[in-house]
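*Asks:* Would you be able to build a 3D model of this:
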Amino acid sequence: MRIIFENASLSFGSPSSRQVALHPLSLELAENRVGVIGLNGSGKTSFARLINGLARPSGGRVTLDGLDTVEDEAAVRAATGFIFQNPGHQIILPIIRDDIALGLKSRGLTGQAVQERVDAILGRFALEGLADRRPHELSGGQLQLAALAAVMVTEPKLLIFDEPTNQLDLRNRALVKRTLASLQEQAIVISHDLELLADFPRVLLFHEGRLAFDGSAADAIARYHEIAEC
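*Replies:* Got it, this is the predicted structure:
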């Protein structure tokens, strides 16, 4: 998808106590993989939430393939999937299979059509053996894959990941990294896990609500170290 920010900004609060989360930003993204890095509170998540309409710009506009995230909110939401930092908060039904089916049912699918789509996505992520288990019975990596499957079953064109390897051990981190690498869908990945983004063609570095660097992973990470060590 072609993602365009046109002088888009995000702020909160009343005019007398306005807090700026993201200063006016203009850029275009079309790469299949885009990494997003920065210190806590730098504007990373605000940037991501503007893309899929979870937040509305305070100024300017954001479009995805020509769809305005405010005027065409429903179409934008249908075209994007957001995988939150804590997948346990994203899975709301007690059985994994039922949770994956929920997104399809909310779109009006029923019966065999739902079953076929759920079975296909379970197979894609090798989750067949976990389909009838409860979220608390899964490892961190398995839970992350289950949350991803619940998003992917609705066939979004763009995936946004918020810290997908946060608090995972080495085995589960490797599982998530392999899964990310295998995805054909366009992905934007917010992460403090710099190694995860090392081979991304483009990485954005945010600092104090502004885009501080936009370029290769190696150069962005080097600049990030400079900022972090100041």
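*Asks:* drop to CA atoms for contacts and neighbour counts, all remaining ones
*Replies:* Will do.
*Asks:* Spatially central residue for the protein, please.
*Replies:* Among the residues of the chain, the one closest to the centroid is residue 160, at 1.8 Å (Cα atoms, centre = their mean).
*Asks:* Using the three-state scheme, assign that one.
*Replies:* strand (DSSP: H, G, I helix; E, B strand; the rest coil).
*Asks:* how close does it get to residue 137?
*Replies:* Note on residue 160: its distance to residue 137, by Cα to Cα, to the nearest Å, is 25 Å.
*Asks:* Pretty sure residue 57 sits against residue 9.
*Replies:* Yes - with contacts counted by Cα atoms under 8 Å, residue 57 reaches residue 9, the gap being 5.5 Å.
*Asks:* For the spatially closest residue to residue 197 that is not a sequence neighbour, what is the enclosing helix or strand?
*Replies:* Leaving out its chain neighbours, the residue that sits closest to residue 197 by Cα to Cα, 6 or more residues apart in numbering is residue 35, at 6.0 Å. Assigning secondary structure by DSSP states H and E places residue 35 in strand 33-38.
*Asks:* With residue 109 instead?
*Replies:* Per DSSP H and E, there is no helix or strand for residue 109.
*Asks:* burial measure for it, as a count.
*Replies:* Neighbour count of residue 109, defined by other Cα atoms under 10 Å: 15.
*Asks:* can you check residue 181 too?
*Replies:* For residue 181, the count of nearby residues is 12 (other Cα under 10 Å).
*Asks:* Three-state assignment for it, please.
*Replies:* Taking three-state DSSP, the label given to residue 181 is helix.
*Asks:* just the strands in the chain please.
*Replies:* 3-12, 19-29, 33-38, 59-64, 67-68, 80-83, 158-162, 186-190, 202-207, 210-215 (DSSP state E).
*Asks:* winner for burial among those strands?
*Replies:* Among the strands of the chain, strand 33-38 has the highest mean neighbour count (mean count of other Cα atoms under 10 Å), at a mean of 25.
*Asks:* relative orientation of that strand and strand 210-215 in degrees?
*Replies:* 140 degrees (axes from the mean of the first three to the mean of the last three Cα atoms, to 10 degrees).
*Asks:* Here is the second sequence; please produce its structure so I can put it next to the first one:
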Amino acid sequence: MPDPSSGIEIASASVRLGDRAVLRGLNLRLTERRIGVLGRNGSGKTTLLRLIAGLIAPDSGTVRVDGFDPFADRRAAVAALGILFQNPDHQILFPTVEEELAFGLAQQGLPQARALARAREILQAEGRTHWASAPVSTLSQGQRHYLCLLSVLLMEPRTILLDEPLAGLDLPTQARLARRFAALPQRLVTITHDPASLQTCDRLLWLEAGQIVADGPPQTVIPAFTAEMARIGAQDADADLAG
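*Replies:* Prediction:
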């Protein structure tokens, strides 16, 4: 049986893509309600999120979420975990809003008619009843992002993984989504290269070249990260990212 109190447990986990080590021997136990993962592009953040989600398996080591292996037990993963990708177009599969919302519920075993009814119920609760039969292609970037979030929330996961959730959105949309994230009861794991968006996290991890550089409260980790990024930005070359 799932044990939500055990949280996310990663033991000696490494991931290679081709001949490159993307994650290197990570050891983490994450039980906090709001967890942030901070790092530059290419630091391994998205790979870590995919590892926790069970979309990939570690080349060595183990991953457990609420006591189960998310890669091996996909049924448990679908029930326990939701993931919101940076680009909603990488997540949306169906032509209309109600079909997209119903898909995850159908994956959980709900009959299609009931899944569609639940989709319409959440749209009504959100004041977006008129979205139901609308083509997804008519929604703005921010609206598609919100649709993906509603799809995740309908499945009632215990943990939601957020991949750069505010990137590329205008300021009003960022504010609306940030308020919604803050009010959610689920555990949130948010990855980003933007330290400002992680200031209210309970715990912050700084990932660099596939390893944890710092692990602690935002008021400790963010100043160290910001200072190091300023130091790197003052250099004329970015050769340190090669290899």
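*Asks:* ok, the residue nearest to the centre of structure 1 - contacts?
*Replies:* 48, 80-83, 187-190 (Cα atoms under 8 Å, 6 or more residues apart in numbering).
*Asks:* Quick check: the farthest pair among the residues you listed?
*Replies:* Greatest spatial distance among these (Cα to Cα): 80 and 190, at 15.1 Å.
*Asks:* before we move on, the earlier item: just how off-centre is the strand holding residue 35 of structure 1 within its chain?
*Replies:* 10 Å (Cα atoms, centre = their mean, to the nearest Å).
*Asks:* compared with structure 2, how much does that strand deviate?
*Replies:* For strand 33-38 of structure 1, the mean deviation from structure 2 after alignment is 0.8 Å (mean Cα distance after the TM-score superposition for structure 1).
*Asks:* Between strand 202-207 and that strand, find me the angle.
*Replies:* Using the same axes, to 10 degrees: strand 33-38 of structure 1 against strand 202-207 is 20 degrees.
*Asks:* Just tell me the aligned range of strand 33-38 of structure 1 in structure 2.
*Replies:* Strand 33-38 of structure 1 lines up with residues 34-39 of structure 2 when matched by TM-score structural alignment.
*Asks:* so what's residue 8 of structure 2 closest to, chain neighbours aside?
*Replies:* Nearest to residue 8 of structure 2 is residue 65, by Cα to Cα, 6+ apart, at 4.5 Å.
*Asks:* what's the one you found in contact with, if anything?
*Replies:* Counting by Cα under 8 Å, 6+ apart, residue 65 of structure 2 has contacts 4, 6-9, 52.
*Asks:* ok, these in structure 1: which stay?
*Replies:* Compared against structure 1 with both residues aligned by TM-score structural alignment, their matches' Cα atoms under 8 Å, those retain 4, 7-9, 52.
*Asks:* and of those, the nearest to residue 22 of structure 2?
*Replies:* residue 52 (14.3 Å).
*Asks:* contacting residues around the strand holding residue 35 of structure 1?
*Replies:* 44, 186-192, 197, 200-207, 217, 224.
*Asks:* burial of residue 137 of structure 1, as a residue count?
*Replies:* 10.
*Asks:* hmm, back to that, columns distance to residue 110 of structure 1 on top of the contacts of residue 160 of structure 1, output as TSV?
*Replies:* Shown next, in TSV, are the contacts of residue 160 of structure 1 (distance: Cα to Cα, whole Å):
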residue	distance to residue 110 of structure 1
48	32
80	22
81	21
82	24
83	24
187	29
188	31
189	32
190	34
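*Asks:* Closest one to residue 152 of structure 1 out of these, please.
*Replies:* Distances from residue 152 of structure 1 to those, taken by Cα to Cα, are shortest for residue 81, at 7.3 Å.
*Asks:* need the contact list for the closest one.
*Replies:* Contacts of residue 81 of structure 1 by Cα under 8 Å, 6+ apart are 52, 151-152, 156-160.
*Asks:* what do you get if the cut-off is 6 Å, keeping everything else the same?
*Replies:* Residue 81 of structure 1 makes contact with 151, 156, 159, according to Cα atoms under 6 Å, 6 or more residues apart in numbering.
*Asks:* want to throw those into JSON lines with distance to residue 93 of structure 1?
*Replies:* Compiled in JSON lines, the contacts of residue 81 of structure 1 are given as follows (distance: Cα to Cα, whole Å):
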{"residue": "151", "distance to residue 93 of structure 1": "14"}
{"residue": "156", "distance to residue 93 of structure 1": "21"}
{"residue": "159", "distance to residue 93 of structure 1": "22"}
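*Asks:* Out of the residues you listed, which comes closest to residue 116 of structure 1?
*Replies:* So of the contacts of residue 81 of structure 1, ranked by how close each gets to residue 116 of structure 1 (Cα to Cα), first place is residue 151, at 15.7 Å.
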